[in-house]
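Colleague: Structure here, sequence nowhere to be found:
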């Protein structure tokens, strides 16, 4: 009996950890691009149901532990982007277009390969720049609301040391208690699930500044690492099928406010690893259970949104930032791993993190453009650099010349 229940329990844990560790990021992102409370709750519900449906379909079809989640880096991108031209309808249009692009990547292998061909340092640097503003929120919260933020950070530190899997859910629980003890206004904790549909609209700034970066971040920071995690446990992910299914779910969920659904990267190991079941052939049960659990948790999206609205915004962002610190560390490490692309990666990171908006397009797009240009410039300079040895007289003069002093 224990062996039969093991993958089910692993799936329940995967759903709880996945939802509790990053739903605040989703709500903060949807609110940042113009969603009202009901639209944000609807978006969270749509993402949970869409993720659950995809996990159920893919798990039963392929008998593989294909965990599905919302795009946490994509939600952080929404926070970094902020309001777009055209408001919430234009953001919904960007979500829909991102879903169609994901479908296209599943139908056209060349498009998927083109995304995978983006230099890893540039993609990682853009992701790091997107995550940085949220990851500084715990520091700001400690200064602005120290009595609320200090217990949250302390619990996160302790659990991160002794039970890392539960660090963010534990910090979230402490934040909920702090909100309940310090809130005097009425709480809508009986909020029922709500579906608020919005007709999509399209504006050029939203397409260029939100839809394209959302597609790239979701592919580079979720789908590609998700397949790598599965490969690490001996599974070959059916990437084309997964992209088509999750892209369709993203497109269908966009009018309800869902921004992106994809292969899980952070929680994928919980369902694909040996803790889910000693027999690799039985671990798909964990991912299917996780999908069902996440869909059921989506029914509490209204309550989750109500709790978020009761708290100081910086406290919600602090919990989200704690959840993303690991992702930021991984992105920074990957961005500077290659010495020949390090400067281009730093330029990408700086431009993205600056939050600049030019022609209505946010910093993520311009960071990617700046990094590409920097990389091309340095590669061209390296390619055109003369390789011939200098004449003997010039070489002698160079050897005799004093070395320049280093001041920086």
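Modeller: Noted; the coordinates are in hand. If you're wondering where the values come from, they're calculated on a predicted model, not measured in any experiment. Numbering: from 1, shown residues only.

Colleague: going forward, measure contacts and count neighbours with C-alpha atoms only.
Modeller: Noted.

Colleague: for residue 238, what are its contacts?
Modeller: By Cα atoms under 8 Å, 6 or more residues apart in numbering, the contact list for residue 238 is empty.

Colleague: here comes the other one, which I'd like you to weigh against the first:
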């Protein structure tokens, strides 16, 4: 992928004919959909690897700021609707690595070690930009195994709406029904509107006294803040968090993100994109941000003709997306407080619904090739088991098991 290659929308235009409202609105919608549909997954993942609720809120703010700046820099510089996002599959992986209880006990070294792992991910992303062989090494991992690992990690989270229906039906049923109705009528808004319904459920619980956690809420906690953590480095966190997080971020976000942009006629400059997202990840890591990357599914909202008929003007949607992320970051602490106040199972249900699409896509790619199906199934089962050995999470062992089984089954084959 050439850094100098630019699509039709790459030239600087000193005068932009027509109103700017359409691409600006497209950017706002891109940010709103991306943020509200997966912020609960991010908070769940950070808490699972040992973050306090304040540290998780700090991580959400750090991610919002860094990916907002990344959107603005890349879209403005290359005149393309390039958008950045946090690694939603990566956040799901963190949730699985830390255990369903979210206590972080499965992470060797706790929260400081998780922050150290985030910094290692940033270093690996930067190395990918500087050393093309690293990207080739990631590409050498069979997609079926990488996707099976992701599907196994997502499975427990995707079960949350089902489990929630049994544990708290009156709180979860409205959320699921809202998602179902709008999955039929307006799919891109299904999860955000499910979150809106969850918010109504939470507020109703506070008003009626059903949610006791709200009695001690300090208004100061609603203000956005960054809480820095001194990182530590342990073998378990590096192998069990950093390596799988890097792999799923590359395989499930950056590579598909390039493909989505290419489908709309844009050739994203690979090296600058990795440098910007790698630096952003490094800056956000001490404050709790796990990883930012190129947007994949949400990238189409800013790059498609619906955002702006003229491809030369769609870069405005990328800048608008970045500015909107910066604004949404100002409400990060309020979103985190809402999660704390939520009745049992409501927010996990929203997070699970947000991951249905990613889970379905991962399963499909994992078993699509009959010749790769057995290694993929082994990978999926090990990842879904959640077992951790020697402080190393199941995601790593799933990847190792899948590659081992594949190696044995393909031994002697060309």
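Modeller: Received the coordinates, thanks. Since the model is a prediction, treat every value here as computed from it, not as a measurement.

Colleague: Now the TM-score, please.
Modeller: TM-score of the superposed chains, computed with TM-score structural alignment, normalised by the length of structure 1, equals 0.92; 383 aligned residues with a Cα RMSD of 1.2 Å.

Colleague: could you point out the longest helix in structure 1?
Modeller: helix 2-32 (DSSP state H).

Colleague: That one vs structure 2, average offset?
Modeller: Compared with structure 2 after the fit, helix 2-32 of structure 1 shows a mean deviation of 0.8 Å (mean Cα distance after the TM-score superposition for structure 1).

Colleague: So for that helix, what gets flagged as buried?
Modeller: Under the neighbour-count criterion of 16 or more other Cα atoms under 10 Å, helix 2-32 of structure 1 has 6-32 buried.

Colleague: following it, which helix or strand shows up next?
Modeller: Heading C-terminal from helix 2-32 of structure 1, the first helix or strand you meet, by DSSP states H and E, is helix 37-62.

Colleague: list the helices and strands that next one packs on?
Modeller: Where contact means 3 or more Cα pairs under 8 Å, 6 or more residues apart in numbering; DSSP states H and E, helix 37-62 of structure 1 is packed against helix 2-32, strand 68-70, helix 239-253, strand 261-263, helix 284-297, helix 301-310.

Colleague: nearest to residue 384 of structure 1, of the ones you listed?
Modeller: Nearest to residue 384 of structure 1, of all the helices and strands packed on helix 37-62 of structure 1, is helix 239-253, at 38.8 Å by Cα to Cα.

Colleague: Onto which residues of structure 2 does that closest one map?
Modeller: Mapping helix 239-253 of structure 1 onto structure 2 (TM-score structural alignment) gives residues 270-284.

Colleague: Mean per-residue distance, the matching stretch versus structure 1.
Modeller: Per aligned residue, stretch 270-284 of structure 2 averages 0.8 Å (mean Cα distance after the TM-score superposition for structure 1).

Colleague: And residue 190 of structure 2? What does it align with in structure 1?
Modeller: Matched to structure 1 by TM-score structural alignment, residue 190 of structure 2 sits across from residue 167.

Colleague: Could you do residue 339 of structure 2 as well?
Modeller: Taking TM-score structural alignment for the superposition, residue 339 of structure 2 sits opposite residue 308 in structure 1.

Colleague: Residue 390 of structure 2 against residue 235, yeah?
Modeller: No - Residue 390 of structure 2 is beyond contact range of residue 235, at 9.3 Å (criterion: Cα atoms under 8 Å).

Colleague: tell me which element residue 380 of structure 2 is part of?
Modeller: helix 373-385.

Colleague: After that helix, which helix or strand is next?
Modeller: Next along the chain after helix 373-385 of structure 2, taking DSSP H and E as the criterion, comes helix 394-409.

Colleague: What is that next one packed up against?
Modeller: Secondary-structure packing of helix 394-409 of structure 2 (3+ Cα pairs under 8 Å, 6+ apart): helix 88-97, helix 143-158, helix 243-249, helix 373-385.
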